[in-house]
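Student: Dropping a prediction and its sequence here:
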Amino acid sequence: MSEWKRKRFWDETSVAECDGGFQVLLDGRVLKTPAKSALILPTRAMAEAVAAEWAAQDGEIDPGSMPFTRSANAAIDKVRPQRAEVADMLADYGDSDLLCYRADAPQELADRQAAQWEPALDWAAETLGARLEAREGVMHRPQDPEGQARLRAHVHQLDPFQLAGFHDLVSLTGSLILGFAAARDWRDADTIWTLSRLDELWQEEQWGEDDEAQEAANIKRDAFLHAKKFFDIA
């Protein structure tokens, strides 16, 4: 038996200002989240992005084609009720940040890591007030607690919608610093994504591309670029 799929049930999609932000209307009815909360969005740009996804549905509704709707739902239903916990979880990436774990061999890879990753750590030290130190190898060594506290404070300043986007910027790269670098436009999003894949790209140079790995990387890249767009309009 084929799975039942919801079909388009409205004609007109619109955006309206409301108390607390903006909402999307389907034939005048307010769009709600899966948890039945009103989908009230912080900016008109986000509301228009969500509305455009609903307006584009034709016949069967395809949730996979609505990333802005999905992220907005997550911000309201998942992030907002546990905002502090989400912020703490993301801040914890700073103590084991991708950029801080360097190869001890081969020297060419270690040199490439230093050349490409150290500027991001320098930027974070100047902009975020936290100097993370690089280590050779993969064994965890704690970072300076005062610097970690400063990074944690920056994360806690983000609202639930920003945190929803920031979550993917950090988790997809494995780096709190690259997450901030993307959010604050240190470099363009594609450049930052490439920095996060330095080790994988090195392996590809040595052994060639793996089709399945490349497909997975492309999916993650698309998710990262979407997270940046979502953060920017939050």
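Tutor: Nice, I can see it.
Student: Going by C-alpha atoms from here, please, whenever you check contacts or count neighbours.
Tutor: Will do.
Student: Run through who's touching stretch 146-153.
Tutor: Stretch 146-153 is contacted from outside by 87, 88, 91, 92, 94, 95, 128, 129, 130, 131, 132, using C-alpha atoms under 8 Å, 6 or more residues apart in numbering.
Student: Of the residues you listed, which count as buried by neighbour count?
Tutor: 87, 91, 94, 95, 128, 129, 130, 131, 132 (16 or more other C-alpha atoms under 10 Å).
Student: Turn the residues you listed into TSV, columns for distance to residue 104 and secondary structure.
Tutor: Putting the buried ones among the contacts of stretch 146-153 into TSV (distance: C-alpha to C-alpha, whole Å; DSSP: H, G, I helix; E, B strand; the rest coil) gives the following:
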residue	distance to residue 104	secondary structure
87	32	helix
91	27	helix
94	21	helix
95	20	helix
128	28	coil
129	28	coil
130	24	coil
131	21	coil
132	18	coil
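Student: ok, structure two:
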Amino acid sequence: MYHFKYKNFVVTFNIVRYMATLKRFYRKTNILLSDGKFEITLDQRKLKTPQRKVLQVDSKPLALAIAAEWDMQKNTIDKSSMHLTALCNTVIDNPHNHTKQDMVNYIVNCLEMDTILFHSYENEELYKLQTENWDPLVQWFCDNYGVNLIKTQSIKAPTVPLETKAILTRHLMSHNYSAVCGFMYGVDAIKSVILTLAAAERVISIKEAVRQSRLEENYQVSHWGSVEWFHDHNKYDLQSRLAAAILFVHLNSYSVSYQPKIDKNVD
């Protein structure tokens, strides 16, 4: 398990070993500065994307985190655990030709299927648990963004007002392309726009966001038991994905790039 600290964020990447397909071919990793961008090297080779483009980022901490992902690989390379690398590849290659507006529209539409807006209509005990845990987060979302949301107790999706969608769209569009890609990655991981934004705003921790997203599953496990190793694996996988997404958002929102010092004594 690897812990990466940046400012007030301490995120944990749980590395789960899957079936390996590629042996480690390098001894050490490093980063270098090239034309104001940071690149990652594997020995003397520059890391490249699946489309053979040089992987470059604006943020030095992000470059260090990506290098750490590669440095953590042992005898074999497990690409499925390297979420920051995958995010950078997606941003640079853009294999589906997504615009920022495309991704923002996708995230906003996901609000209608947000996990914590769907409350149980069959189990009173579960409904009470959901209300106690989820209602404060929904209220935070409404207060923070000045919007209205209504939860549902049926399989029918809740109606999200057009004004709410417009406000959320403006908020997401204020971020750069890379950050929006990070938001989308987080939403896809835990199936919740509200929890992803709450984690990004530091209202809740990564672990808490994942716990809330798995509330119904945890309830069922408490009553019927868990499948050995499966539920823990799922929890840690979601934590690593969301942690990478939130870190990606912040490191791309507050890029730390090299700027040469200016000698004031030079005319």
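Tutor: Alright, I've got the coordinates. Bear in mind the structure is a predicted one, so any value in this text is a computation, not a measurement.
Student: Can you give me the TM-score here?
Tutor: The TM-score (TM-score structural alignment, normalised by the length of structure 1) is 0.85; 231 aligned residues with a C-alpha RMSD of 2.6 Å.
Student: Looking at the contacts of stretch 146-153 of structure 1, which is nearest residue 173 of structure 1?
Tutor: Within the contacts of stretch 146-153 of structure 1, proximity to residue 173 of structure 1 (C-alpha to C-alpha) peaks at residue 94, which comes in at 12.0 Å.
Student: Where does stretch 168-175 of structure 1 end up in structure 2?
Tutor: Counting by TM-score structural alignment, stretch 168-175 of structure 1 pairs with residues 185-192 of structure 2.
Student: the strands in structure 2, which residues?
Tutor: 2-6, 9-13, 22-23, 29-34, 37-42, 45-46, 56-57, 76-77 (DSSP state E).
Student: Next up, the contacts around the closest residue to residue 111 of structure 2 other than its chain neighbours.
Tutor: Distances taken as C-alpha to C-alpha, 6 or more residues apart in numbering put residue 193 closest to residue 111 of structure 2, at 5.8 Å, once the chain neighbours are dropped. By C-alpha under 8 Å, 6+ apart, residue 193 of structure 2 lies in contact with 107, 108, 110, 111, 114, 187.
Student: which one in structure 1 is aligned with the fifth one?
Tutor: Looking back up the chat, that one is residue 114 of structure 2. Per TM-score structural alignment, the equivalent position to residue 114 of structure 2 in structure 1 is residue 97.
Student: State the distance from its match to residue 15 of structure 1.
Tutor: 40 Å (C-alpha to C-alpha, to the nearest Å).
Student: just residue 95 of structure 1 next, same as before
Tutor: Distance from residue 95 of structure 1 to residue 15 of structure 1, by C-alpha to C-alpha: 42 Å.
Student: With residue 60 of structure 1 instead?
Tutor: 22 Å.
Student: Straight-line length of stretch 90-98 of structure 1, end to end?
Tutor: First-to-last residue span, stretch 90-98 of structure 1, C-alpha to C-alpha: 13 Å.
Student: Tell me who's in contact with residue 182 of structure 1.
Tutor: With C-alpha under 8 Å, 6+ apart, residue 182 of structure 1 has these contacts: 169, 188, 189, 192, 228.
Student: Take the residues you listed and map them onto structure 2. Which survive?
Tutor: Retained in structure 2 (both residues aligned by TM-score structural alignment, their matches' C-alpha atoms under 8 Å) from the contacts of residue 182 of structure 1: 188, 189, 192, 228.
Student: Just to check, residue 79 of structure 1 is in contact with residue 162?
Tutor: No: Residue 79 of structure 1 sits out of contact with residue 162 when judged by C-alpha atoms under 8 Å, with a separation of 9.8 Å.
Student: burial of the aligned partner of residue 126 of structure 1 in structure 2, as a residue count?
Tutor: The alignment partner of residue 126 of structure 1 in structure 2, by TM-score structural alignment, is residue 143. By other C-alpha atoms under 10 Å, 11 other residues sit near residue 143 of structure 2.
Student: Next one: residue 143 of structure 2 from residue 149 of structure 2, what distance?
Tutor: 10 Å.
Student: next one: residue 113 of structure 2
Tutor: 12 Å.
Student: quick one on the thing from earlier: any idea which of the strands of structure 2 gets closest to residue 125 of structure 2?
Tutor: strand 9-13 (32.4 Å).
Student: residue range for the closest one in structure 1?
Tutor: Strand 9-13 of structure 2 maps onto no residues of structure 1, going by TM-score structural alignment.
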